[in-house]
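S.K.: the amino acid sequence is not available; the structure is as follows:
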């Protein structure tokens, strides 16, 4: 490679033998320049995420207190239910007792009517005695006067026949708690027959039987009448 020749007539520039700087011999003071080191992303503010402050945890109730309260509530509920059941049982028993007592009044009245009109030639004495023994009060007094019981037996013997009674219906009309007397209306049909066994036309009867209950619970026919003036 060939060097380029220096043009003739142009002086050659020499290098300075002193260091560069001011000529007065003073060393220049260094000036501090603050350079920001933040990057380009620091200029955009980053939004702060505010966390929701959770409420303080609820205070747990003591387990013993909860157990006692639950046990007390259970005992109270059980007592209430038990008392209600007991009341219902008592009411049911009372209703059944009243119904059974009313039925006994009706049964006594219907048996009285059957004893009055039912007999056979060979059972006249037993039938009349059974009827008389089941009476009390005014009805018993009526049959006990003037030897009426024996007279009734004699009348039945003279007919030489028999009589059969069928109860068509019976109902309790009223009950007096003071006297313990109940009025029972009885509907019956009586069919009598002669000594040859021939049946006579049946006769309907409607009777109001007054049934009395004594202190021992025994029920008897206290009185009787024919309602509306009929038989």
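M.R.: Ah, there it is. Note that the structure is predicted; figures quoted are calculated from it, not measured.
S.K.: make it CA atoms for all contacts and neighbour counts henceforth
M.R.: Noted.
S.K.: ok, longest helix in this protein?
M.R.: Longest helix in the chain, counting residues (DSSP state H): helix 63-117.
S.K.: what comes up buried for the very next helix or strand once past that one?
M.R.: For helix 63-117, the following helix or strand on the C-terminal side (DSSP states H and E) is helix 124-133. Neighbour-count burial for helix 124-133, counted by 16 or more other Cα atoms under 10 Å, picks out 124-125, 127-128, 131-132.
S.K.: one more: stretch 223-231?
M.R.: Under the neighbour-count criterion of 16+ other Cα under 10 Å, stretch 223-231 has 223-224 buried.
S.K.: returning to what we had before: and the angle for the longest helix of the chain with helix 124-133?
M.R.: Here helix 63-117 runs at an angle of 130 degrees relative to helix 124-133 (axes from the mean of the first three to the mean of the last three Cα atoms, to 10 degrees).
S.K.: for helix 63-117, packing partners?
M.R.: helix 124-133, strand 162-176, strand 181-193, strand 203-213, strand 219-225 (3 or more Cα pairs under 8 Å, 6 or more residues apart in numbering; DSSP states H and E).
S.K.: out of those, which comes closest to residue 35?
M.R.: Comparing those by their distance to residue 35 (Cα to Cα), the top pick is strand 162-176, with 121.0 Å.
S.K.: just give me how far the closest one sits from the chain centre.
M.R.: 38 Å (Cα atoms, centre = their mean, to the nearest Å).
S.K.: okay, pairing it with this:
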């Protein structure tokens, strides 16, 4: 009977071994000598600093030109605005003054018509007629109306004083350059002895005309209840 045990076992491999000590070819280190291993310092890599790009130098002449232009435009705007406001204010003031002249002309006409003294009848009536135009002037110029009015005042043997209680502009016709003014007046008659009669109130509508030169006259006289 054959023994198969020896045939199945594999031969064991021998490991190479060397004595402790320095490797062959290396210098021998004497016993008891301390061996120091020097470590190299880590290498620091400097990266370029990332920042804003350098600013370009300003064009001083361009900046000064733009600043001067802005200043001139601002001054021009302010001057134009001031002129527009001044013109508007002047127009408003001129219109207010024109309306007031309409009212003043009507008030003066009523005062001249009702105020007189025995010594100044001629002057008062002539002043009244000189301030009229249009239909009113035509009426006074017909026949002897002016002289008849003077005689009427003389026959009263009295004097009269008109006091304007109020006057207001009613409307303006810009096409005909006529204005309608309502006037409230109170007339007091005083006889030669100095006795005052009860004053009488009147309300009149005076049509005032403005000519091309801006001169104003009384164009017509109407009582408020007598028509528009």
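M.R.: All right, it came through fine. Everything quoted here is computed from the prediction, not taken from an experiment.
S.K.: hmm, back to that, TSV please, covering the buried residues of helix 124-133 of the first structure and showing distance to residue 30 of the first structure.
M.R.: Listed next are the buried residues of helix 124-133 of the first structure as TSV, based on distance: Cα to Cα, whole Å:
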residue	distance to residue 30 of the first structure
124	161
125	161
127	156
128	157
131	152
132	154
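S.K.: grab the nearest non-local neighbour of residue 193 of the first structure.
M.R.: residue 199 (4.1 Å; Cα to Cα, 6 or more residues apart in numbering).
S.K.: burial measure for that neighbour, as a count.
M.R.: Neighbour count for residue 199 of the first structure, taken as other Cα atoms under 10 Å: 15.
S.K.: that one pairs with which position in the second structure?
M.R.: When the second structure is aligned by TM-score structural alignment, the residue opposite residue 199 of the first structure is residue 196.
S.K.: please tell me how far residue 5 of the second structure sits from residue 157 of the second structure.
M.R.: Computed as Cα to Cα, to the nearest Å, the residue 5 of the second structure to residue 157 of the second structure distance reads 185 Å.
S.K.: the equivalent of residue 147 of the second structure over in the first structure: which element?
M.R.: For residue 147 of the second structure, the aligned residue in the first structure is residue 150 (criterion: TM-score structural alignment). Here residue 150 of the first structure, judged by DSSP H and E, is contained in helix 148-159.
S.K.: ok, the closest residue to residue 195 of the first structure other than its chain neighbours - contacts?
M.R.: Of all residues not flanking residue 195 of the first structure in the chain, residue 161 sits nearest, at 4.3 Å (Cα to Cα, 6+ apart). Contacts for residue 161 of the first structure (Cα atoms under 8 Å, 6 or more residues apart in numbering) come out as 120-121, 192-197.
S.K.: looking at the second structure now, which of the residues you listed still hold up?
M.R.: Contacts conserved in the second structure for these, counting by both residues aligned by TM-score structural alignment, their matches' Cα atoms under 8 Å: 120-121, 192-195.
S.K.: from these, list the buried ones, please.
M.R.: Judged by 16+ other Cα under 10 Å, buried ones among those: 120, 192-193.
S.K.: can I assume residue 57 of the second structure sits in a strand?
M.R.: No. Under DSSP: H, G, I helix; E, B strand; the rest coil, residue 57 of the second structure falls outside any strand and is assigned coil.
S.K.: how about it, what's its match in the first structure?
M.R.: Under TM-score structural alignment, residue 57 of the second structure pairs with residue 60 in the first structure.
S.K.: kindly provide the distance from residue 80 of the first structure to residue 102 of the first structure.
M.R.: Taking Cα to Cα, one finds residue 80 of the first structure at 33 Å from residue 102 of the first structure.
S.K.: more neighbours: which of the two?
M.R.: The neighbour comparison of residue 80 of the first structure against residue 102 (other Cα under 10 Å) goes to residue 102, with 17 against 12.
S.K.: related to what we said a few turns ago, now the helix holding residue 150 of the first structure against strand 181-193, angle please.
M.R.: Using the same axes, to 10 degrees: helix 148-159 of the first structure against strand 181-193 is 20 degrees.
S.K.: what's the offset of helix 148-159 of the first structure from the middle of its chain?
M.R.: With Cα atoms, centre = their mean, you get 60 Å for helix 148-159 of the first structure.
S.K.: and residue 52 of the first structure, which of the helices and strands packed on helix 63-117 of the first structure is closest to it?
M.R.: Evaluated with Cα to Cα, these place strand 162-176 nearest to residue 52 of the first structure, the distance being 81.6 Å.
S.K.: thinking again about what came up before, who has more neighbours, residue 5 and residue 157 of the second structure?
M.R.: A count of neighbours by other Cα under 10 Å puts residue 157 above the other of residue 5 of the second structure and residue 157, at 13 against 7.
S.K.: residue in the first structure matching that one?
M.R.: Residue 157 of the second structure maps onto residue 160 in the first structure, with residues paired by TM-score structural alignment.
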